[in-house]
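1. Okay, structure incoming, though there's no sequence with it:
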């Protein structure tokens, strides 16, 4: 290994200079001076001259005489390489040059050079051949795989366009920056013609290469690898450059040293013991590519692993490559000396490139001059290389016939898409036809909705065709209401209790599990209930249903403004639906009960069930109409894409839709209610089927035919809940209104329930019991409903949600994930608080108003039920509904063929193919012209017939190896 240069170190100390002061005088980094003194590096010729002048000593006195010997050897190597180059490059070319470490004379003002790739034998013969055959084997393997196998094929006719670089100090975590006060230096352009090898030397072999997709980062990395291979073959003490792809690190996330040993063995067939020895002896220069190929979280962990490795291997030279946006999107900063960013190509560079005499692309140069929009796209070596191939391999006469700019662009972009999606190292998960089809749909929708940026969380149902939009809206209603109905029916069955043998009542259900007595005894004197076979256990459903309606309506909208008109609308709509649903349930229940109880008994039980159902339906629909304003109701049920029509609800299509809604909701309720009854009864029997069918008929009629789907404000669009906040100030500000309206609502509910229950129960048990039962139960329901309204209104007034600005997103679909997270948060918090509060209120009402000794059991039971209700409704209304609607919409789009199932993965693939640009958590087309191309693509039938319209281009080695930022490992 290298020996320390004691002479240089002593000479510096004799002059009273620190490494930092000497570095400042020489305009180099402190680490560079340190590497000279450690014997790892030698000063370049011009720097060596100034160093001798500063220290007042000759190169021999400073221990630098060997550098002159190496320089002589390098000159011989250059002559040997030049002789080989003449055999493989046309003699008409002006300049032949290879960037050697000590030769600075090759910095050209033209910014273009011919890159030589001499055979391995020429390098081996001209260099000082190392006696270590294993070392030479590794160097030759790296050269064969990466330089000849990839780098050489990535350059059209070996033309290397010199990129301008700028340094960005804040991209790295350099401990020396604070020492020499460089931590706050702004990014600065490096001199024109600065080579990556010069940056590497000045950074003491620690460089981070950044840039946009296609900007030439991998080319810079491999150019540097080629130069370091030459050095390693010249000097056996020089570390061996080895290229590794970091994308595989994310699989196991091992310590970097262990991962390097595995990669050595797998990619280069180096024995593990030898690989470990080379790494521990720091005989390897790590050329790390592919940091941007892993997810953001893994990228941060990988950088931390590299930094940890650097803590114990601080003298190892490391070069890391990553896309600029992906690197800065995560918080970690890599522990290296310098960071450079590859600049976009300038018009002057493109003009020099296209005017080079080695090309036959005059038509391309003229096209760029005539088409400024197309010229604006040529900002990366990738795009420039593709256009060069297209024009060079297109006959001059044919190119001149293309006079129409639109047709010309169309042909260019068609070939461009084919090339970037077929790059040799790009992971091909999608076919060309799929890519064209899906991006064409995206471009048309962005154009139709005036969007320049696409965020997955902003996908809306209006992107669907009219028929698909209607089906989607119907599916959303059925899915969300189906879940709601299923859960509420199951809860009602659980608290109402079932039948086990001869025992019937709440003691079989939840209340019995909490310690309630057999049958309905826990309800004390209220046990008879409405009568006609419907005991008080069934009446508990009134309380449950009213709380569901109040929580659902008030959690999603502010407290309503009560008026006589509102009261009249509530009464009329309630009576209308009570009559319709009461008669319907009476007929269905009467028929079902007659099968087991006979005609008279079945009719009596059916009448009781119909009275209860009509009562409950009237209360619910009246409450819904009273708490919801007319505009909101119209907004919910009206498809915005359809004109308003009178009597629309009685149109044939709408009648059919309501029929199927009734069947669907009825099935959801029947399965929920009957399923719980089957569990309570220990199996399916006539009792389970009968009451399951009745519950299904009731729910189906009220939500299908009765318009109960006005309950939830689902809207026509998707509005994620991406940010939530709580304000005690807002809650206190609205406290008086919430209290007043809650009490008023409770009184209205109490009055309605007392009147209807008194009349219904008096018909079976006489006026005395009926009046007592109706008034007291009405007071209980009114008290619980009013306090639930006050509590829910207070929570709704203090809680607020909002949609974030899209530019705050850092990951695709982050808004929908935030919406789900907030929905779970609100559901859990409000579910716990709301369930406990409502349960205590219910227990207090049954104990102190109803004088029931089992009120603690009732309180515990209702705490569980209301907790579930609060969780479910808050989840749906505070972001969960948007989450459901988003993924249902994605399913419809996938089913229609507009997108793949994993849309974010495809969009990332398109970004990797440089068809899209990734901006935080969103995407935009790489250029407006490219979006226009996809917008018109399918209308011209080019997807299925693209092979007939594309340019006839010969398949050459350059096609699949265009310069790019792909990072997959080459085949070994």
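-> Happy to help now that I have it. Computed from a predicted structure; not experimentally measured.
2. Please make it C-alpha for all contacts and neighbour counts, starting now.
-> Will do.
3. And the helices in the stretch 451-600 of the chain, which stretches?
-> Secondary structure of the stretch 451-600 of the chain by DSSP state H, counting those that start in this stretch: the helices cover 466-496, 510-513, 536-556, 564-627.
4. Do you have the strands of the stretch 301-450 of the chain handy? List them.
-> In the stretch 301-450 of the chain, the strands defined using DSSP state E, counting those that start in this stretch lie at 318-323, 338-342.
5. brain fart, the stretch 851-972 of the chain
-> Secondary structure of the stretch 851-972 of the chain by DSSP E, counting those that start in this stretch: the strands cover 916-919, 922-925.
6. of all the strands of the stretch 301-450 of the chain, which lies closest to residue 890?
-> Put simply, out of the strands of the stretch 301-450 of the chain the one that sits nearest residue 890 is strand 318-323, at 29.4 Å, with distance taken as Cα to Cα.
7. Check which helices and strands the closest one is in contact with.
-> Using 3 or more Cα pairs under 8 Å, 6 or more residues apart in numbering; DSSP states H and E, the elements in contact with strand 318-323 are strand 206-211, helix 217-234, strand 284-289.
8. and the comparison structure, right after this:
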């Protein structure tokens, strides 16, 4: 029975990962035609002997420019000399995460196909899962323990069954690690040291990082067996893409505008802005033959303005309406553009301060508030608990209200961080229902609440 539950749980995680990866790819590639990318091998990045000359990755003798990058990655990942231990590098916006998602999609498809044929209990059936290294916050935590915590956070489950611990012991979990560069250099180096400890024994892992941040680190991921780097776009690739999206005039504009032409040139060893896929696609989106942009800031500003225009928002709403419910019933009820920009700027700063990439509502904390709003928040907490104490114990007068306020203040000061009790995961299969347990923390927190409700109802019935 236990093995049946483990098999069913593995299948569930694979299916959920497939859905998440497809949604992320759909979002990343939404309204964009994919650019052809080029990869080069960089064995010296993982302390392997450098090649006699830098070579492009090829399959069956074909130039990698003509190949689907995702297909290319799965071939490289499975090569005998790399054997599933790979480093992916590139500049910001070069397509590292998209490449990792494409690799994950193919690995998940293969895992699902193999599991359907041989069963999830087959020791050869790996379970690929994408993790964000930006959530590694404890400098002394091992990567294995962090992976286990992340799996419980993402998919829930009863810790007594030690599902995820068994996956790591049996080497069936395939970690795909993104966002190493989001940690900041000091923590990044500590994380890389922990990764070296983990990869010394673990057979398969993929790590994704920005080239510059990786080079600046004094530590190398020497246990990985191969490294690939996304190369800057060539003139031919840029022109082919602009022709595909019917923006041929943008290439002429680049040639005729000195400031834009300069954006093709490398700067301090980094690729020129307009040789990065993300910025080429943004430039194509805001192209105006009568109004060239001259700086990176101007490009981003005009793209944001475009995305916040009424017609673009209405178009996006129509595309997504069938798939999800929006907070605002009509586009006219959405916040004004100025207010939207203000809140997006604030949110971006908060995420940057805590080295987070993805915004999740459950991870918002009171310390994100400004100084004045933090005081307001604590005052509300104090009033809330003061009123509860007064209502429950039925004491009148100012003294007990003050006592309640003091208790609320203590709770606000000593428990400043909000944590979700448990990821809510529901499966109505028979095995999952038997496996369903109520977390102790939930019992401890909810019991006093229901007791309070019962007391109030009882007192109300007595008049």
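-> Cool, got the structure. Bear in mind that the values here come from a model prediction, so they are computed numbers and not experimental data.
9. just to revisit the earlier point, dump the strands of the stretch 851-972 of the first structure to a markdown table, plus distance to residue 900 of the first structure.
-> Formatted as a markdown table, the entries for the strands of the stretch 851-972 of the first structure read as follows, by distance: least, Cα to Cα, whole Å:
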| stretch | distance to residue 900 of the first structure |
| --- | --- |
| strand 916-919 | 16 |
| strand 922-925 | 16 |
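10. What residues sit buried inside stretch 272-282 of the first structure?
-> Within stretch 272-282 of the first structure, the residues that qualify as buried by neighbour count (16 or more other Cα atoms under 10 Å) are 272, 275-276, 278-279, 282.
11. one step back: wait, which of the helices of the stretch 451-600 of the first structure is closest to residue 636 of the first structure?
-> When the helices of the stretch 451-600 of the first structure are compared for distance to residue 636 of the first structure using Cα to Cα, the nearest one is helix 466-496, at 10.2 Å.
12. That closest one to helix 536-556, inter-axis angle?
-> Taking axes from the mean of the first three to the mean of the last three Cα atoms, to 10 degrees, one finds helix 466-496 of the first structure and helix 536-556 inclined to each other by 140 degrees.
13. tell me, helix 466-496 of the first structure lands on which residues of the second structure?
-> Under TM-score structural alignment, helix 466-496 of the first structure has no counterpart anywhere in the second structure.
14. so what's residue 352 of the second structure up against?
-> Taking Cα atoms under 8 Å, 6 or more residues apart in numbering as the definition of contact, residue 352 of the second structure has no neighbours.
15. how much space between it and residue 134 of the second structure?
-> With the distance defined as Cα to Cα, to the nearest Å, residue 352 of the second structure ends up 11 Å from residue 134 of the second structure.
16. Same question for residue 443 of the second structure.
-> Between residue 443 of the second structure and residue 134 of the second structure the computed distance is 31 Å (Cα to Cα).
17. And these two? Which one has more around it.
-> Remark: of residue 443 of the second structure and residue 134, residue 134 carries more neighbours, 22 against 11, as counted by other Cα atoms under 10 Å.
18. Name the SS class of the more buried one, please.
-> Classification of residue 134 of the second structure into helix, strand or coil gives helix, according to DSSP: H, G, I helix; E, B strand; the rest coil.
19. Next: the one 5 residues further on.
-> Under three-state DSSP, the three-state class of residue 139 of the second structure is coil.
20. these two touch, right, it and residue 192?
-> No. Taking Cα atoms under 8 Å as the definition, residue 139 of the second structure is not a contact partner of residue 192, at 10.7 Å.
21. Tell me which of the two has more neighbours.
-> Higher neighbour count among residue 139 of the second structure and residue 192: residue 192, with 20 against 12, using other Cα under 10 Å.
22. quick one: what's aligned to the more buried one in the first structure?
-> By TM-score structural alignment, residue 192 of the second structure lines up with residue 303 in the first structure.
23. Surely residue 576 of the first structure and residue 617 touch.
-> No. In this structure, residue 576 of the first structure is not within contact of residue 617 by Cα under 8 Å, at 9.5 Å.
24. With neighbour numbers in mind, choose between those two.
-> Each of residue 576 of the first structure and residue 617 has its neighbours counted (other Cα under 10 Å); residue 617 has more, 31 against 18.
25. State the number of residues packed around the nearest residue to residue 136 of the second structure once chain neighbours are set aside.
-> Distance criterion Cα to Cα, 6 or more residues apart in numbering; nearest residue to residue 136 of the second structure, sequence neighbours excluded, is residue 146 at 7.0 Å. Counted with other Cα under 10 Å, the burial measure for residue 146 of the second structure works out to 15 neighbours.
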